[in-house]
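In: test case, fold it:
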Amino acid sequence: MLEQLWEMILHLLQSLTKFIVPAVFGLAVLLAVLVFRRKLVRLILCIIKKVTGRFQAASAIADSFERPAVFFLTALSVYFGIGVFFFAAGLRVEAAGFLVFLTKLLKICAICAITWGLMNAAPPIVEAIQGGEKDVDKTLVVFFSKIVRVVLIIIAAVIVIAEIGYNISGLITGLGIGGLTVALAAKDSASNLFGGLIIIADKPFAVDDWIETPDLEGVVTDITLRSTRIRTFKDAEVIVPNSTLANSQIVNWSRMKKRRVSFHLGLTYGTPKEKLQQATDGIRSLLEKHPDVDPDVIVVTFDKFGAYSLDLQIYYFAVKTAWGDYMKVKQDVNLQIMSFLKSIDVDIAFPTHTIISGDANKSSV
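Out: Next up, the predicted model:
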């Protein structure tokens, strides 16, 4: 009796050993991968960067696959852990169908990870193809990156549907039957798409440009297949259909090569003729010497007799067009004019009124 009991215990221990050891091993591998998966992926990507170091966009492309690789490595470790558990438990036959399902699921995860990585890598790949080491139009990179992403999503969806077992030919036939209806329903989207292509080809503006249309003014933040996003100076985002922009009059202020400054400067009526001439010559001279003023177009002249001043017309162009830099140039020029007029003892006029009292021979200012 004791011998039979002892044999049963030994048999049970052997069975548990056969099950526990592989299960613990599989669980240990699973936990190790889950804990160190990010470091493992970064190590692999670091090696790839060193091998492809001569390729300028290699670093950005490799970084694009970091999160997708972590995702796939997690799915692979879970798949491995479940497989080890079933085989350790001696459930090879029972688990065969389930493992087939898991294998398909793993393939779908691989497809999603590759698509995800390629979508992330689309901008640096397009930039590398468009310009290499040259300065690349940011608008082209953004626009074509979006097109590449849409194409990748469609291809991945078709592959996943085929992997599931759905009849692709039937799906394509169904799409063909409904194509006309979809085309009629999406005519506005198609016009916006062609409008976007016209914007890309004609290049009336680019991302980060300051533009003005009859309806709004702001900075372009994004150009998509359907619309263009513009950030107004009130910090509101306006989404404009590409077809509308393509048919609108557009003023691109960012493409100014220089920016105009024009104003009148009034001097007091008591300014002598010689001082007036000295003031115009001196202001013209300081404008010609200013590093941020275009020396080819400078006008400083005695323009007219104003209501309370002798008015000088000052007209020049600042070579810096960005708003902040432009305002700094204006301020610097104005301060130099003030200092110069003070140095030659010429006063700037201000509004005055003459009041005549009852005695016509007396007046006050």
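In: CA atoms for contacts and neighbours, from now on please.
Out: Fine.
In: helices of this structure, start to end?
Out: With DSSP state H, the ranges of helices along the chain come out as 2-51, 58-64, 66-88, 92-130, 138-164, 168-185, 187-202, 242-246, 273-289, 323-343.
In: reformat the ones you listed as TSV; add mean neighbour count.
Out: Formatted as TSV, the helices of the chain follow (neighbours: other C-alpha atoms under 10 Å):
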stretch	mean neighbour count
helix 2-51	14
helix 58-64	19
helix 66-88	19
helix 92-130	17
helix 138-164	16
helix 168-185	11
helix 187-202	17
helix 242-246	20
helix 273-289	16
helix 323-343	14
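In: I have a second one here; can you model it like the first so I can compare?
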Amino acid sequence: MEWFLSFTELEFTMEVFMLKVFEISSEYYFFITLSLAILTLVTFILLRKFFHKAIMSLFKKLGENAPTLLEEINIALKTPLEFYWLCIGLLLTLYISPFVKFVRVDKPNLVIGESINFAVDIIPVDFVNACFHSATMLFLAWCLYNSISIYERILVEAGSKFTLLDNALLIRFCAKVARLIIVVTGLIFIISPFISNIGAIVTGVGLGGVAFTFIAKDTLEDILSGIVLMVDRPFSIKDWIEFDEVEGFVEDVSFRSTRVRTFTQGLVIVPNKILSTSNITNWSAMPKRRIRFELSLNYNTDVKLIEEAIIEYKNLLNSFKDVENDTHLVFLNEFADCALELRIMYYTPFIDLRGYSRVRGEVNLAILQLTRDLGLDIAFPTQTIILENEARYALQIANSGEVDH
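Out: Sure thing, here's the model as predicted:
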């Protein structure tokens, strides 16, 4: 970690400091250094908020015109910065304390009375440096991991402005891959100071990956299918889709599966391999939504009144701003068993359930009122049943006026 912080120079400075303290008082050396170490740690703990604000003030000067971005950076870096500040404080605390053994400083033993006399500098300075190296790597990986969400949002917003770049699913998937790479790489660098042959570990990870491909074949197929879904883009997050017997809104697409929230608020988790081979209907891709229903009229309705009603229904649909013009149809569709069926069909630009239901309800109420104003009778399913005895009784009355008991 010498490229990030010169531990040699810091160690030399601390060694000189220790020698000065030793020259002042070797008898109380332990208590003096321990008190200074505790004071240093308490100071760093109290100043951690100030350190965070100082760093954020630098970002504020660089991005005064992007308050949202600054807030996201603040959220992403707040905890890692405070953590690293405390790590620096802990490093200096250990350096100052009597417990760390420096190469060129022979610290006196702790002597209490005549019975207690032992060395307290039992922590090698190289071990302290290695721990700080790991803490630094953890800090960097932590910052990068939290920053991925910022880059993800920026790319999604930028992609939404350009059709060719609009692929929120692929961006989210790449963000997850980046997070995984950061975690794996960060772990390797974190443990590297404590392992002499880090190359062997990397090689072992590679061989383990080859073995994993044979063991987790289905999982890899799901991951590859997920990549196909990202590139092909049959849907996006929050889209309303339907496939097989599943219908709902897409909540998330992960490495292995896709989460769909159904209209009954159930959560369906579908492996990407199954989803990629299914016939998917993306209802959110509709440019407009059709509304169609049948209006049943009595058979004794006058033909001219039906013709007038068709014209009035068309004029009514034209008067609605939420109904697309020149897309509606009103016509006598069928001679049903119990009624004359008028078909009324139109399109609305509202795709979502709330807007669609509102338009449909308003139009239905207006059609009901117009139907009553025109004096049309809405037919109901009816059925005439003639019993055999009653039919013979009616026939006898018609022929002779007498009833045969």
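In: TM between them?
Out: Superposed pair, TM-score by TM-score structural alignment, normalised by the length of structure 1: 0.83. Supporting alignment: 350 aligned residues with a C-alpha RMSD of 3.2 Å.
In: among the helices of structure 1, which comes closest to residue 360 of structure 1?
Out: Nearest of the helices of structure 1 to residue 360 of structure 1, taken as C-alpha to C-alpha: helix 273-289 at 29.9 Å.
In: can I get the helices of structure 1 in a markdown table including distance to residue 312 of structure 1?
Out: Listed next are these as a markdown table, based on distance: least, C-alpha to C-alpha, whole Å:
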| stretch | distance to residue 312 of structure 1 |
| --- | --- |
| helix 2-51 | 64 |
| helix 58-64 | 57 |
| helix 66-88 | 65 |
| helix 92-130 | 52 |
| helix 138-164 | 44 |
| helix 168-185 | 63 |
| helix 187-202 | 43 |
| helix 242-246 | 42 |
| helix 273-289 | 8 |
| helix 323-343 | 12 |
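In: closest one to residue 314 of structure 1 among the ones you listed?
Out: Here helix 273-289 is closest among those (C-alpha to C-alpha), at 8.6 Å.
In: superposed on structure 2, where does stretch 23-42 of structure 1 end up, distance-wise?
Out: Compared with structure 2 after fitting, stretch 23-42 of structure 1 deviates on average by 3.6 Å (mean C-alpha distance after the TM-score superposition for structure 1).
In: between the helices of structure 1, which one is nearest to residue 364 of structure 1?
Out: The minimum distance between residue 364 of structure 1 and these falls on helix 273-289, with 25.1 Å, by C-alpha to C-alpha.
In: which part of structure 2 matches that closest one?
Out: Mapped onto structure 2 using TM-score structural alignment, helix 273-289 of structure 1 spans residues 303-319.
In: which residues does the matching stretch contact?
Out: 323-325, 328-331, 346, 363, 366-367, 370-371, 374 (C-alpha atoms under 8 Å, 6 or more residues apart in numbering).
In: and those, which two are furthest apart?
Out: Spatial extent of the contacts of stretch 303-319 of structure 2 (C-alpha to C-alpha) is set by the pair 324 and 374 at 24.6 Å.
In: residue 75 of structure 1 matches what in structure 2?
Out: Aligned by TM-score structural alignment, residue 75 of structure 1 pairs with residue 87 of structure 2.
In: so its match touches residue 132, yeah?
Out: Yes: using C-alpha atoms under 8 Å, residue 87 of structure 2 is in contact with residue 132, at 7.1 Å.
In: what residues are up against the match of residue 75 of structure 1?
Out: The neighbours of residue 87 of structure 2, taking C-alpha under 8 Å, 6+ apart as the test, are 132, 135.
In: how much space separates it from residue 156 of structure 2?
Out: Separation of residue 87 of structure 2 from residue 156 of structure 2 (C-alpha to C-alpha, to the nearest Å) stands at 35 Å.
In: trace residue 171 of structure 2 over to structure 1, please.
Out: Mapped onto structure 1 by TM-score structural alignment, residue 171 of structure 2 lines up with residue 141.
In: so its match touches residue 127, yeah?
Out: Yes: Residue 141 of structure 1 lies in contact with residue 127 (C-alpha under 8 Å); the separation is 5.8 Å.
In: contact partners for the residue nearest in space to the middle of structure 2?
Out: Centroid-nearest residue in structure 2: residue 252, 5.9 Å away (criterion: C-alpha atoms, centre = their mean). Each residue near residue 252 of structure 2 by C-alpha under 8 Å, 6+ apart is listed here: 237, 258, 259, 260.
In: state the distance from it to residue 179 of structure 2.
Out: Separation of residue 252 of structure 2 from residue 179 of structure 2 (C-alpha to C-alpha) stands at 16 Å.
In: kindly report the same for residue 240 of structure 2.
Out: For residue 240 of structure 2, the distance to residue 179 of structure 2 - C-alpha to C-alpha - is 28 Å.
In: got it, and residue 208 of structure 2?
Out: Distance from residue 208 of structure 2 to residue 179 of structure 2, counting by C-alpha to C-alpha: 20 Å.
In: of all the helices of structure 1, which lies closest to residue 259 of structure 1?
Out: Closest approach to residue 259 of structure 1 among these (C-alpha to C-alpha): helix 323-343, 7.6 Å.
In: tell me how far that closest one lies from the chain's centre.
Out: Mean C-alpha position of helix 323-343 of structure 1 versus that of the full chain (C-alpha atoms, centre = their mean, to the nearest Å) differs by 36 Å.
In: against structure 2, where does that helix fall?
Out: Mapped onto structure 2 using TM-score structural alignment, helix 323-343 of structure 1 covers residues 353-373.
In: onto which residues of structure 1 does stretch 220-231 of structure 2 map?
Out: The counterpart of stretch 220-231 of structure 2 in structure 1, counting by TM-score structural alignment, spans residues 190-201.
In: let me redo that: stretch 134-145 of structure 2
Out: Aligned by TM-score structural alignment, stretch 134-145 of structure 2 falls on residues 108-119 of structure 1.
In: how close does the matching stretch sit to structure 2?
Out: Stretch 108-119 of structure 1 differs from its equivalent in structure 2 by a mean of 1.4 Å after superposition (mean C-alpha distance after the TM-score superposition for structure 1).
In: ok, longest strand in structure 1?
Out: Longest strand in structure 1 by number of residues (criterion: DSSP state E): strand 293-305.
In: mean distance, it to its aligned residues in structure 2?
Out: Strand 293-305 of structure 1 sits 1.8 Å off on average (mean C-alpha distance after the TM-score superposition for structure 1).
In: and the nearest residue to residue 89 of structure 1 once chain neighbours are set aside, how far from residue 98 of structure 1?
Out: Distance criterion C-alpha to C-alpha, 6 or more residues apart in numbering; nearest residue to residue 89 of structure 1, sequence neighbours excluded, is residue 19 at 5.5 Å. To residue 98 of structure 1, residue 19 of structure 1 is 19 Å away according to C-alpha to C-alpha.
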